[in-house]
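Enquirer: Provide a 3D model corresponding to the input given below.
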Amino acid sequence: MLDQNIKAQLKSYLERLESPIEIIAALDDSDKSAQVKELVTEIAELSDQVSARFDGQHKRTPSFGIAKVGEQPRVFFAGLPMGHEFTSLILALLQVSGYAAKVSDEVLEQIKGLNVSADFDVFVSLSCHNCPDVVQALNLIAIHNPNATATMIDGAFFQDEVEQRKIMAVPMLFKDDQHIGQGRMTLEEIVAQLDSDSASKDAERLNAKEAFDVLVIGGGPAGATTAMYAARKGIRTGIVSERFGGQVMDTMDIENFTSVQKTQGPTFAADFEAHVRQYDVDIMNLQKVKSLVGADQSATGMVEVELENGAKLQSKTVVLSTGARWREMNVPGEKEYKTRGVAYCPHCDGPLFKGKRVAVIGGGNSGVEAAIDLAGIVEHVTLIEFDTKLRADQVLQNKLNSLPNTQVILNALSTEVVGDGSQVTALVYKDRGTEQLHTIELAGIFVQIGLLPNTDFLKGSVELSNRGEIVVNDRNETNVKGVFAAGDCTTVPYKQIIIAAGDGAKAALSAFDYLIRSSDV
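Expert: Model prediction:
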């Protein structure tokens, strides 16, 4: 099951166990159970602090739980936690034993204060790079709440349950069999959702903050770089973000950031955040901005930022780096069948459509890459492109055209997502040349048609282009005094991570220059 290199690494991790633990497996006579038994046995053989039992009782077989010796397990894995979930397994082994999690004292106290009594289930695919964060968050909640359990469920191991629950997107989160969320969620987001009083607590804490010299809105590459450059100037810097990392968190492979030959989005975002935390930056995560008032219009003479929870922050300058989000088709049926056949992340949700027919909407690099990836999993992929030709790089087009189970339809407009009330069954498109409507029977639709800037809250506050992008000059200045902008939310051409990061550095330097010339620093 585990090769020698992985065994050696795991053995070194198990040396950090704080107390003896046991792995208790619930098995049957299936081949899948044999694989789970092999994994559990190999782990137990690597440390005298780990013992294995095969008399477990669980509603899902095969599965195994992890517990301190003498206690009942509260952390469970239904399936084989390999691939992206192997890290979740290692952390569970350590943290169940008492090894301290790498979270702030504030968050840990909030987890312990939940006093939640519930059974949490999260359905995953082992190729999903968003799933481990949710699995690890739920495990930590279960470890610190004696009346809670957390179970990772590999959808490939439990296809019948996946079909029964109509799970067509991962991670998919349930609390006592009631659906409470899907998609990427951080530990802080999950805790905030479970803590009914978190919004008022946050508002009180944020309202008490002193004014900033530079306040950054958005935690993607542009925002992170802005905050780092500003903090290096020795000025009071804060960053407000819905989720640190932004769109990068939904990106799989990154191979074009100079000096980083290859990495994955979540890893890259974590590196960004770790770098920012090396400096004196006040990071305010999980906060959504409601409105912005320029210094000329505010009573305080500073730029004022109001958050959705009611809190208000003040700053001498603000840098807007709110990034962008996936563009939707905006056709009938899309919203109704989102996560029930309509998806936006082929890496995460592709394995749930194994052996089925799917479509990809969009003929740019993202769309063609998605079609290529999916072709190795699903029965057939139909790529729908609005234009009369694909816009992807030629090397990607050549690869797509070489695959036997793909089809490209050009000059086509998607007009409707069709379903049976519970899941997608077909896509309707119009041939733009003949105006004729066609219906493709399929189980999944992956939308890859570009990005929209996250600037809705700025309408009427700063100048926006007809595409909704923040209009900036060559110094990243907006039309509002003391307000700058950087990255994918602006009119700067070419939406690339490296360009956004450079744009953030330029915005920070421009804001600092503004402060100096305003005699405010």
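Enquirer: only C-alpha atoms for contact and neighbour calcs from this point on.
Expert: Noted.
Enquirer: now the strands for the stretch 151-300 of the chain?
Expert: 172-175, 178-182, 212-217, 237-241, 253-254, 263-264, 281-285, 289-293 (DSSP state E, counting those that start in this stretch).
Enquirer: tell me the most buried of these?
Expert: Among those, strand 212-217 has the highest mean neighbour count (mean count of other C-alpha atoms under 10 Å), at a mean of 27.
Enquirer: tell me the angle of that one relative to strand 289-293?
Expert: 130 degrees (axes from the mean of the first three to the mean of the last three C-alpha atoms, to 10 degrees).
Enquirer: here's the other one to compare against:
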Amino acid sequence: MLDDALATQLKAYLEKVQHPIELAASLDGGAKSQELESLLQEIAALSDKVAYARVDDDLRRPSFAIRRTGSDVQVRFAGLPMGHEFTSLVLALLQVGGHPPKLDDAVVEQIRGIQGEFEFETYFSLSCQNCPDTVQALNVMSVINPRIRHVSIDGALFQDEVEARQVMSVPTVLLNGETFAQGRMTVEEILAKIDTGASDRTAETIKGKAPFDVLVVGGGPAGAAAAIYAARKGIRTGVAAERFGGQVLDTMAIENFISVPHTEGPKLAAALEQHVREYDVDVMNLQRATGLVPAREPGGLVEVTLENGATLKSKTVILSTGARWRQMGVPGEDQYRNKGVAYCPHCDGPLFKGKRVAVIGGGNSGVEAAIDLAGIVAHVTLVEFDDKLRADEVLQRKLRSLSNVDIVLSGQTTEVLGDGQKVTGLSYKDRVGGDLHRVELEGVFVQIGLLPNTEWLKGTLELSPRGEIVIDDRGATSLPGVFAAGDATTVPYKQIVIAMGAGSTAALGAFDHLIRHSAPADATETSAA
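Expert: The predicted structure is shown next:
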């Protein structure tokens, strides 16, 4: 299972194991059980602190637990954690073996202090780039607090279970048998849901913060670049982000980031956050902005209100709230979200193996999704509103070469159909002839572009007819001291590298505004002292 290079790398990691651990397997006579047993035996052979045993104590087979000898600390996987989940396996080995996790001391203490019994189950797919973050977050929490137990389940390997529990998107997390969350989650996000007092405590902490010189709202590529450029000027910089990394976290392959031939969204997002934290930046994650109050006088403070009720003040603000997947806005879409309606073909595609699906959208994203899904599902129907596909010609040629793909042009989706539990079909209207058509299928993947996250700014500053923040060549908005960057703005091309450049421009624009209109906050405080 492990090639020589991977085995050598894993052996080096296992040298960090401090406590003996056991790989306890539950197997049957199938091929996947044989593969798992081979993998676990190979891992055990790499370290004298790792032992393998077949115990057959779990009904899910193949599965295994990583157990710290002489304790109740353990992490469990159902399936083979390869692909994107191999990193989850390595981290679980190290953490169960006593290697400390990379978490702030305050977060570790918060996890230890959680009371109650928590049985988490996470369904993942090996092709899902968002799943490892959720799996790793719950794994590390279960290592720190044994009252929190976690098993990660490969949905593609346990199809009967997935069908019975109506799991149609990954990652899907169940807590004590009930749906807890769907989508990528960090340790902090999970804590916010199970530690009911966390939000109030955070709000009180934020309320006590001194005004910033530059406050960045948003933690995607534009926000990260803005924070770094501002911090390098030696001024007081803060970042309030609903989800650090933003839309990048939902991106699979990134092959046009200059000087980096290939990377993946979560990896790039982690690098962005690490780079920001190397500077003196106050990062406030999981903070959703809900209001903006302009400065009441020239050189005054701009206020940003957060969802938890706290308010942040700053001499300048950079808005980099990004964008989200655009919805179709038809009956049934919201009802069957994560019950057959999906937005990430890489994540959720494996759950529709052998089934019929539709892809809505004929741009690059839609055509790429149809091509990827065609290799997994029984049949793909691509529905495009326009009378022609808008994807690159090379992608169109590939799509048309696939025998299990139908292309519908001039098709207006009118309704997502279902039986109350899951998607059963799709209705669309022929925009030329006016006829209504129904397609029997089990999944609908929506790929129709992005919508800027600017609803909370309506009536406050100038927005374009599409809801984008109007900016000039320095990133300045219609409000003095307020700048913007990235996919939430009128910048014509929504690309990672462009967002980074725009964030840097906005930070330089904000700094120029500061030196022309006010002294930095630290300087004011020093002179007052």
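Enquirer: tm score of chain vs chain?
Expert: Here the TM-score for the pair of chains, by TM-score structural alignment, normalised by the length of structure 1, is 0.98; 520 aligned residues with a C-alpha RMSD of 1.2 Å.
Enquirer: which ones are touching the residue nearest in space to the middle of structure 1?
Expert: Among the residues of structure 1, residue 184 comes closest to the average C-alpha position under C-alpha atoms, centre = their mean, at 3.7 Å. Contacts for residue 184 of structure 1 (C-alpha atoms under 8 Å, 6 or more residues apart in numbering) come out as 130, 131, 133, 134, 171.
Enquirer: residue 360 of structure 2 too?
Expert: Counting by C-alpha under 8 Å, 6+ apart, residue 360 of structure 2 has contacts 366, 382, 383, 384, 444, 445, 446, 447, 448.
Enquirer: can you pick the most crowded of those?
Expert: Highest neighbour count within these: residue 444, with 29 neighbours (other C-alpha atoms under 10 Å).
Enquirer: what's the longest helix in structure 1?
Expert: helix 497-517 (DSSP state H).
Enquirer: next, the buried residues of that one.
Expert: 497, 499-512, 514-515 (16 or more other C-alpha atoms under 10 Å).
Enquirer: tell me how many other residues crowd residue 102 of structure 1.
Expert: 7.
Enquirer: the one 4 residues further on now?
Expert: Using other C-alpha under 10 Å, residue 106 of structure 1 has 8 other residues around it.
Enquirer: one more: residue 419 of structure 2?
Expert: 9.
Enquirer: tell me the counterpart of it in structure 1.
Expert: Using TM-score structural alignment, the equivalent of residue 419 of structure 2 in structure 1 is residue 420.
Enquirer: ok, residue 327 of structure 2 next?
Expert: Aligned partner of residue 327 of structure 2 by TM-score structural alignment: residue 328.
Enquirer: any idea how far residue 208 of structure 1 is from its match?
Expert: 38 Å (C-alpha to C-alpha, to the nearest Å).
Enquirer: more neighbours: those two, which one.
Expert: Neighbour totals were compared for residue 328 of structure 1 and residue 208, and residue 328 leads with 15 against 11 (other C-alpha under 10 Å).
Enquirer: helix, strand or coil: sort out the more buried one for me.
Expert: coil (DSSP: H, G, I helix; E, B strand; the rest coil).
Enquirer: go ahead and confirm it touches residue 414.
Expert: No - if you go by C-alpha atoms under 8 Å, residue 328 of structure 1 and residue 414 don't touch, sitting 11.3 Å apart.
Enquirer: picking that back up, just send the contacts of residue 360 of structure 2 back as JSON lines, with secondary structure and distance to residue 393 of structure 2 too.
Expert: Below are the contacts of residue 360 of structure 2 laid out as JSON lines (DSSP: H, G, I helix; E, B strand; the rest coil; distance: C-alpha to C-alpha, whole Å):
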{"residue": "366", "secondary structure": "helix", "distance to residue 393 of structure 2": "13"}
{"residue": "382", "secondary structure": "strand", "distance to residue 393 of structure 2": "16"}
{"residue": "383", "secondary structure": "strand", "distance to residue 393 of structure 2": "17"}
{"residue": "384", "secondary structure": "coil", "distance to residue 393 of structure 2": "15"}
{"residue": "444", "secondary structure": "strand", "distance to residue 393 of structure 2": "24"}
{"residue": "445", "secondary structure": "strand", "distance to residue 393 of structure 2": "21"}
{"residue": "446", "secondary structure": "strand", "distance to residue 393 of structure 2": "21"}
{"residue": "447", "secondary structure": "coil", "distance to residue 393 of structure 2": "18"}
{"residue": "448", "secondary structure": "coil", "distance to residue 393 of structure 2": "18"}
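Enquirer: now those residues in JSON lines, with distance to residue 307 of structure 2?
Expert: Formatted as JSON lines, these follow (distance: C-alpha to C-alpha, whole Å):
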{"residue": "366", "distance to residue 307 of structure 2": "34"}
{"residue": "382", "distance to residue 307 of structure 2": "38"}
{"residue": "383", "distance to residue 307 of structure 2": "37"}
{"residue": "384", "distance to residue 307 of structure 2": "37"}
{"residue": "444", "distance to residue 307 of structure 2": "32"}
{"residue": "445", "distance to residue 307 of structure 2": "30"}
{"residue": "446", "distance to residue 307 of structure 2": "28"}
{"residue": "447", "distance to residue 307 of structure 2": "29"}
{"residue": "448", "distance to residue 307 of structure 2": "28"}
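Enquirer: which of those residues does structure 1 keep?
Expert: For the contacts of residue 360 of structure 2, the aligned pairs still in contact in structure 1 (both residues aligned by TM-score structural alignment, their matches' C-alpha atoms under 8 Å) are 366, 382, 383, 384, 444, 445, 446, 447, 448.
Enquirer: just to revisit the earlier point, will you turn the strands of the stretch 151-300 of structure 1 into TSV that also has distance to residue 54 of structure 1?
Expert: TSV is the format used below for these (distance: least, C-alpha to C-alpha, whole Å):
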stretch	distance to residue 54 of structure 1
strand 172-175	27
strand 178-182	30
strand 212-217	51
strand 237-241	45
strand 253-254	39
strand 263-264	36
strand 281-285	42
strand 289-293	51
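Enquirer: for these, which one sits closest to residue 357 of structure 1?
Expert: strand 172-175 (21.7 Å; C-alpha to C-alpha).
Enquirer: list the buried residues of stretch 334-342 of structure 1.
Expert: 334, 336, 337, 338, 339, 340, 341, 342.
Enquirer: nearest spatial neighbour of residue 264 of structure 2, chain-adjacent residues omitted?
Expert: Leaving aside its sequence neighbours, residue 264 of structure 2 sits nearest to residue 253 (C-alpha to C-alpha, 6 or more residues apart in numbering; 4.9 Å).
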